[in-house]
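1. One predicted model, sequence on top.
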Amino acid sequence: MSSDLPDSPEVSADAARVEHVRVEDEMEQSYIDYAMSVIAGRALPDVRDGLKPVHRRILYAMHEMGVSSGSSHRKSSSIVGETMGDYHPHGDSAIYDTLVRMAQDFSMRYPLVDGQGNFGSMDGDPAAAMRYTEARMAPVAEELLEDLEKDTVDFGANYDDRLEEPEVLPAAFPNLLVNGSSGIAVGMSTNIPPHNLGEVIDATVHLIDNPDAEVTDLMEYVKGPDFPTGANIVGKNAIHSAYATGRGRLTVRADYEIDEMESGRPRIVITEIPFQENKARMVERIADDVNEGIIEGVSDLRDESDRDGVRIVIECKRGANVDVVENQLLDHHLESTFGVINLALVDGEPRVLTLKETLEEYVAHRKEVVRRRSEYDLAEAEDRAHILEGRLRALENVDDVVDLIQDSADRDEAKAALEESFDFSTEQAQHIVRMQLGSLTSMEAAEIEDEYEDVQAEIERLETILDDESELLGVIKDELRAIKEEYDDDRRTSIVEDDGTVTREDLIPEEECLVVVTEDDYIKRMPADRFDAQHRGGKGIIGADPKEGDRVSTVFRANTHDYLLAFTNHGQVYRLKTYEIPEMSRTARGKSAVNLIDFDDGEEITAVVNTDEFDDDEYVTMATRDGYVKRTCSSAFENVLSTGIIAAKLEDGDELVDAVVTDGDSDLVIATEDGMTIRFDESEVREMGRTARGVRGIDLQDGDSVAGIVATDEHDDRALLTVTERGYGKRTPLSEYRTQSRYGKGLIDIKTGDRNGSVTAANTVADDDHVIVMSAAGQIMRCPVEDVSTVGRNTMGVTIMDVAVDDTVASVDVIPGTVIEDS
């Protein structure tokens, strides 16, 4: 019927607006628009700051709310509400899930949110509701927003054109690689593994200095992904392929060890699991396979994990082949595959990037950020300089300026008169009329001149940065190094060869370090070069902060790649790899040594021997507190169990106090706490087995005990350094200690008494060595040996370390001059 109606103007106008399109074309274009919206606005991170929009908006909302790392925690519901209401109108559950992940230390290598409350677990437990948890920015997250207010990045309108939000964050470190990212878009996905911040920054600095560097060169710094849950990556070829092409498949293997229980049955203890693995589900699957007979030989399975870390114990049946059980676990449960897809947005478009391309895009971003920040700071500095110039000129003509202002009817007339009479700009005149009389003093004038000079210097610096790209790149490198200094930590994920051998050494730099052990079995290591040499007589600096009631018992020098034999006062010996000791700051207490050395109550390290020093036909010579000496072939210590083995059988009440490596032709020098020494030929002590007690080395006076033992020979031109508990010491040429027969009373070495206290340690030293002295309270001092006077026997010595009244010297070690030259 409608077709019979006459045409009307209204019908014709509506018909003119109708467009005829093909359905397939409309569907295709609509789908492309939807896909690009998901790709660019939801699922993929930006290569510049490594964040997806929801992550960026949460951090920016917290920034606007003032919820920084220095503020109190804020309810998560408040943060989610602000984010959703102002920037991300996509539902509170999606925002809260993102906030939770940014707070999980098992999901993020460097969490961007500091959470308080239940934020889930590795067992897949969900976080508490947002009304129960609280959050604030983590310090490292603030580095992503640093200088945001200085026009360093572009801003765009939020979803309702009411506010503005940053399109990208300044990102003071390469967050895309450091924290990684994962997401599924339309027709593509990304899966970028996390990395160690220090390694990524080192690679970035190297690329800035060497723009032609290849992926292989960058892999000298970035060894591979570094997952927050640790574990091991199997094989280096897969890592290289992922970095060179942007795609790869990494095999990630749990970290575990095989040991024996007291019953003699073997067990497998898992301490780290692959990234993104659900621990509880993994334990359940292992239990199901054991019950179904797929894994044979398992008698018990327990999850002993706690807040300190993962610990899954798998006990084997008596007579079971632990190698078979291990292989079955590896085949089914202890290995997973991490598919690397290094896909990110570059100029708004998704691209698969190599390691080098990722870092190049980040460097380009930082160049833009630093350039814009410098322009902003320069404009601010020039504005301030302009005002200061006006103030200085006003002070030069202070009488005329004051008279002119007094003669003016109001402030506007005064400003106009100043502009006309003295050629001030409007800004300068406005500032001058607001000056207080107190700013006309000579002191205020001097301060203005100083500030003007500082501002001019800042202007010159900023202009140099903007004019010279090398200066700009230098700023980027300095800021990256500062970030590394602040947030760098040890690598958690190791690289394992295809045969299963861990090559952790490849990831640990060789360096000299100091190891500190306390009486309560806290242990740590620190780089030796962290302690500059001081002149003798100083108080030293803090080297450890023992808890109340604890005291430092031992300090010794080692290389991070050394295998060490640690002898204890109970006569046990343990084998230890130096890099396994956690590296910590000077002021740190240390970590419990229970995972490295299973000490008994009251047991502590009294001597450390480097097994790298062993040659054929060498011996470990030990001395006890009661004066016994024994000599055991070094081959007896080749196989030291993780629980330790007996090094010497001790009489009741006796303790092992020292051990040295000897070659069979040495002289032995024993020093006692009361300042006596005896020197005798090593051959007077016959070779004995590990369980032997030894023979008498020195005839001790009543109340005296052995402090240490050293080895020397007749051609040794070194000196004997003796240090007492009150911090006094001396050097005496070894030639002054004549050779006697074993088990004599010896000679007087140093005078003890109220001033010096008892002898703490004796070491042989050369002129170019350095001595490390550490007190029981944790003060440490490094002093050149040449600062210690060379005197004869039977003298008082000089102050080496100024020890507090309630403190004593706990341990002494020596850094050889050859090591100092090499470092």
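-> Received the coordinates, thanks.
2. alpha carbons only for contacts and neighbour counts from here, please
-> Fine.
3. Burial check on R631, number of neighbours?
-> As a burial measure, R631 scores 29 neighbours (other CA atoms under 10 Å).
4. cool, I32 as well?
-> 13.
5. Against E19, how distant is it?
-> Relative to E19, I32 is positioned 20 Å away (CA to CA, to the nearest Å).
6. now swap in V398 and tell me
-> To E19, V398 is 76 Å away according to CA to CA.
7. got it, and S263?
-> 85 Å.
8. got it, and E444?
-> According to CA to CA, E444 stands 75 Å off from E19.
9. Neighbour count for these two, which is higher?
-> E444 (12 against 7).
10. which residues does that one contact?
-> G438 (CA atoms under 8 Å, 6 or more residues apart in numbering).
11. and the strand or helix carrying A364, what does it pack onto?
-> Assigned by DSSP states H and E, A364 belongs to helix 355-396. Counting contacts by 3 or more CA pairs under 8 Å, 6 or more residues apart in numbering; DSSP states H and E, helix 355-396 is packed against helix 197-209, helix 215-218, helix 237-245, helix 426-433, helix 442-467, helix 469-487.
12. Below is an additional structure, to be compared with the one above:
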Amino acid sequence: MSTETDKSTEQFPTISIEKELQKSYLDYAMSVIVGRALPDVRDGLKPVHRRALFAMRELGVHFNRPYVKSARIVGDVIGKYHPHGDTAAYDTIVRMAQPFSLRYPLVDGQGNFGSLDGDSPAAMRYTEARMTRIDREIVNDLEKETVDWIPNYDNSLMEPSVMPSKIPNLLINGSSGIAVGMATNIPPHNLTEVIDALIALIDNNNMTVHEIMSVITGPDFPTGGQICGRAGIREAYETGRGVVIMRALTHIEKIKEGKREAIIITEIPYQVNKASLVEKIAELVKDKKINSISEVRDESDRHGLRVVIELKKDEMSDIALNQLFTMTQMQKSFGINLLAIVNNKPELLNLKQILEHFISHRKVIVYRRTAYELRKAEEKAHILEGLNIAINNLDEVVALIKASKNPLEAKEGLISRFDLSEIQAQTILDMRLQRLTGLERDKIASDYAEIIAEIIKLKEILGNEVLIMNIIRDEFNEIKETYGDDRKTEIIDAIDEILPEDLIVPEDMAVTVTHSGYIKRNPVSLYRSQHRGGKGVTGVKNIEEDFVSNLYVASTLDTFLFFTNHGKVFWRKVYQLPLAGRTARGKAIVNLLNLADDEKIAAILPISSFEDETNQKTILMVTKSGRIKKTSLQEFARPLRKGKRALTINEGDEIIAAHVLNGEDTILLVTQKGMCIHFQESDIRTMGRTAAGVRGIRLGKGDMVVSAIVVESDNSILIATENGYGKRSPIEEYRLQNRGGKGVRGIKQSVRNGDVIAAKQVDDEVEVILIADSGKMIRMDLSTIRVIGRSTQGVRLINLDESERVVSLDSVAKDNSEDDEDLDIDGDDIATDVSSENDPVESPDETDVSESDD
């Protein structure tokens, strides 16, 4: 029995159903993605389109040849290259022939190939087709070994893996397809604009997507119409995904002796069925959902599209038009998804990447074509060299041939006598007698000189990329002159667009963030002004040992940049943050931002405006290890919902502060152990978003940076410690040094004070808010805290219980209104220096190490 079981196991091995299903499904998915549904970024064709055009080329049905039956083309496509149904192949040919589907049709059809009204094409036995003129730019140079060839489905024939296309077909004709788990939807574009962008990118490879958009203004649909707004276009071109709003092109005409108006539709949005649109309008009129229309009729003919919508007497055309845009497909969205096959893998691309891939494709094609032509030229030169030898030794060659018993002996004799190759000897034997005339001999000599010159030129091209790019540029200019045309789709500004900011009242908000990652906003006026040393009011109720860790003050219209410990940045408007009660924690930040599992907010920066006419504004980022970096403010002007890389973070490091710099600022870094360094902004060069930065301060063992201040003149520096003590010192006490040094002592670290938790620049015109880990808040007037020297220990700022610690410090505008009932004064804490013999003041450390580490 055991032996039979072992034999059965050998014949039928045990497999995991889960693994087998997973492998089989992935194989199927990749087969659909690569082999059927998505276009190649190089020629913009799916396999079925490529095979149809190749079959037509092999049949010889070029644009200047007679039409052939569509059934003949379909038979060759499915019989030789595409092992699928005839309907799939014929539908592909039909779509490539429809001028309302493709911006630049690739098939010249004769017969009924469907209409804008959704009429089905005639059967393939009734229609005829041939290639269009632009097709030759797709299939040219196939015979010159420019692309790789692969076997067809039954290994009986070879087909090209990609076309050596000279035209950027992916962009000018677009593509759409649904694969397994992904889809593509690429709109058509204007050939002239795309070619101009390719040439511009060749001349300047550092062009940004925004600069390219000044050349490629947006999609150009074959049905014309309008695109409303540019925001969706910009988003799609920068990220690969976006939505554009298409509208029908209309105008108003007077009818019935000028007493009534009619809306005339002359162009409709892309992929909209005209008959269905007219039927929908008629239904709305019948159901009395639109009461201003008296009649709808389609007057379209071979001269163009014309739908007339007559209005009732005294009805306003603007209102009727807005109703039509809202209720019908006269206004329609087009979801752009720039997904294509790159190196046999699906990849989401932005506009510049698509252009770069096509330029790279053309470089490969031109290089392989030139190498092929060089090889052919060298072969021809080799033959001409043999003919020259024969002509120069004509009598001897004739005598040798006459003396030979057979052609083989003659060939061997020529090879041995004149050191010829077999092909040279065979060419001499095959030479006709007429080539021995004087004119023919001169022609052989001139041909040889020409071919040598061509070989030199081809070798120069292969060895110089600049010459290859010049050839590509010349080919692009030729394509533009031959096939370029004007735009059909007009791009207009977004109509009646009301931004959410237009409905928001500007108001200062106190935004609090708790230790466990909850955020909320409250009006600043909610917190009453109290004297220094007061008990404060509760700003956030202590829940499950959570406590407030950060406080920020900003306008409702400001933008918050959220910097994470991974070095990414996210965007949110202040009014988009949750508004919660004074004692509530708010909402978890992870529910507001698209954060990774182990990602948390490390620093938050309010930005009032990203406009910078001087182009000098930058964002300074500081990490706890003392690394600093500044990046142009414009790098953060265009938000992405998924966030962007702000800087590269080393392991174990994190961002602790971010500030906006104006070009001439100075920066003060304060560490946990009370060390401070003051240096010029000009000591830091501007870097890209992904740079790691440079050293700002050299830290002692166990120390880290807790605050970074952009210094303003005539302000003092307030340093607060975890035990509720702090002090104000004049900025002059912190002399300027070179970045990268150890700095000077800013406040004494003692048992009474504890570690420094934050520092802030202040003056008598502001008030400060201190927050304890219990949620207790205090708001105090800075005029009650006098300015003292840098070497002192400071004064008490807030009364804390034994278990409480200060965790955050921020400043707000002074509230001049006072309510005596709310004042809380503790006389024991009136401002005094608390230096004593029992708590000696350590003299400041004036060490200045200017060493930098870039």
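-> Right, received. Where do you want to start? Predicted, not measured: the structure shown is a model, and the values here were computed from it.
13. now the helices for the stretch 201-350 of structure 2?
-> Listed in chain order, the helices of the stretch 201-350 of structure 2 (DSSP state H, counting those that start in this stretch) span residues 209-212, 231-239, 274-286, 317-327.
14. Using the three-state scheme, assign the most centrally placed residue in structure 1.
-> Closest to where the C-alpha atoms of structure 1 average out (CA atoms, centre = their mean) is D489, at 1.6 Å. With DSSP: H, G, I helix; E, B strand; the rest coil as the basis, D489 of structure 1 sits in coil.
15. Translate it into the numbering of structure 2.
-> When structure 2 is aligned by TM-score structural alignment, D489 of structure 1 is paired with D485.
16. Run a quick neighbour tally on R366 of structure 1.
-> R366 of structure 1, neighbours per other CA under 10 Å, totals 24.
17. Just to check, it is in contact with P170?
-> Yes - R366 of structure 1 is within contact range of P170, at 7.2 Å (criterion: CA atoms under 8 Å).
18. R362 of structure 2 touches K166, doesn't it?
-> Yes - between R362 of structure 2 and K166 a contact is recorded at 7.1 Å, counting by CA under 8 Å.
19. which residues are in contact with both of those two?
-> The contact sets of R362 of structure 2 and K166 do not overlap (CA under 8 Å, 6+ apart).
20. so what's G120 of structure 1 closest to, chain neighbours aside?
-> In space, and not counting its chain neighbours, G120 of structure 1 is closest to A127: 4.2 Å by CA to CA, 6 or more residues apart in numbering.
21. Show me what that neighbour aligns to in structure 2.
-> In structure 2, A127 of structure 1 lands on P121 (TM-score structural alignment).
22. Assumed its match was part of a helix.
-> No - secondary structure of P121 of structure 2 (three-state DSSP): coil, not part of a helix.
23. neighbours around it, how many?
-> 17.
24. swap in G85 of structure 2?
-> Counted with other CA under 10 Å, G85 of structure 2 comes out at 11.
25. didn't it look like it was pressed against I78?
-> Yes - if you go by CA under 8 Å, G85 of structure 2 and I78 touch, sitting 7.1 Å apart.
26. How much space separates the aligned residue in structure 2 for G70 of structure 1 from A129 of structure 2?
-> Using TM-score structural alignment as the criterion, G70 of structure 1 maps onto N64 of structure 2. As judged by CA to CA, N64 of structure 2 and A129 of structure 2 stand 12 Å apart.
27. So for these two, which sits in the more crowded spot?
-> A129 (26 against 11).
28. is it true that the more buried one touches P105?
-> No - if you go by CA under 8 Å, A129 of structure 2 and P105 don't touch, sitting 11.9 Å apart.
29. circling back: the match of A127 of structure 1 contacts G109, correct?
-> No - assessed by CA under 8 Å, P121 of structure 2 is found out of contact with G109, at 10.8 Å.
30. Mutual contacts of the two, please.
-> With CA under 8 Å, 6+ apart, P121 of structure 2 and G109 have common neighbours V94.
31. where's P606 of structure 2 relative to N550 of structure 2, distance?
-> From P606 of structure 2 to N550 of structure 2 the distance is 13 Å (CA to CA).
32. quick one: which of these two has more around it?
-> For P606 of structure 2 versus N550, the count of surrounding residues by other CA under 10 Å is larger for P606: 22 against 19.
33. how about the more buried one, what's its partner in structure 1?
-> So, by TM-score structural alignment, P606 of structure 2 is left unmatched.
34. I'd assumed T559 was in contact with P606 of structure 2.
-> Yes - the criterion here is CA under 8 Å, and P606 of structure 2 meets it with T559 at 5.6 Å.
35. Which residue, other than its chain neighbours, is closest to I491 of structure 2?
-> Using CA to CA, 6+ apart, the nearest residue to I491 of structure 2 is I227, at 4.7 Å.
36. What is the neighbour count of the aligned residue in structure 1 for the one you found?
-> Mapped onto structure 1 by TM-score structural alignment, I227 of structure 2 lines up with I233. By other CA under 10 Å, 31 other residues sit near I233 of structure 1.
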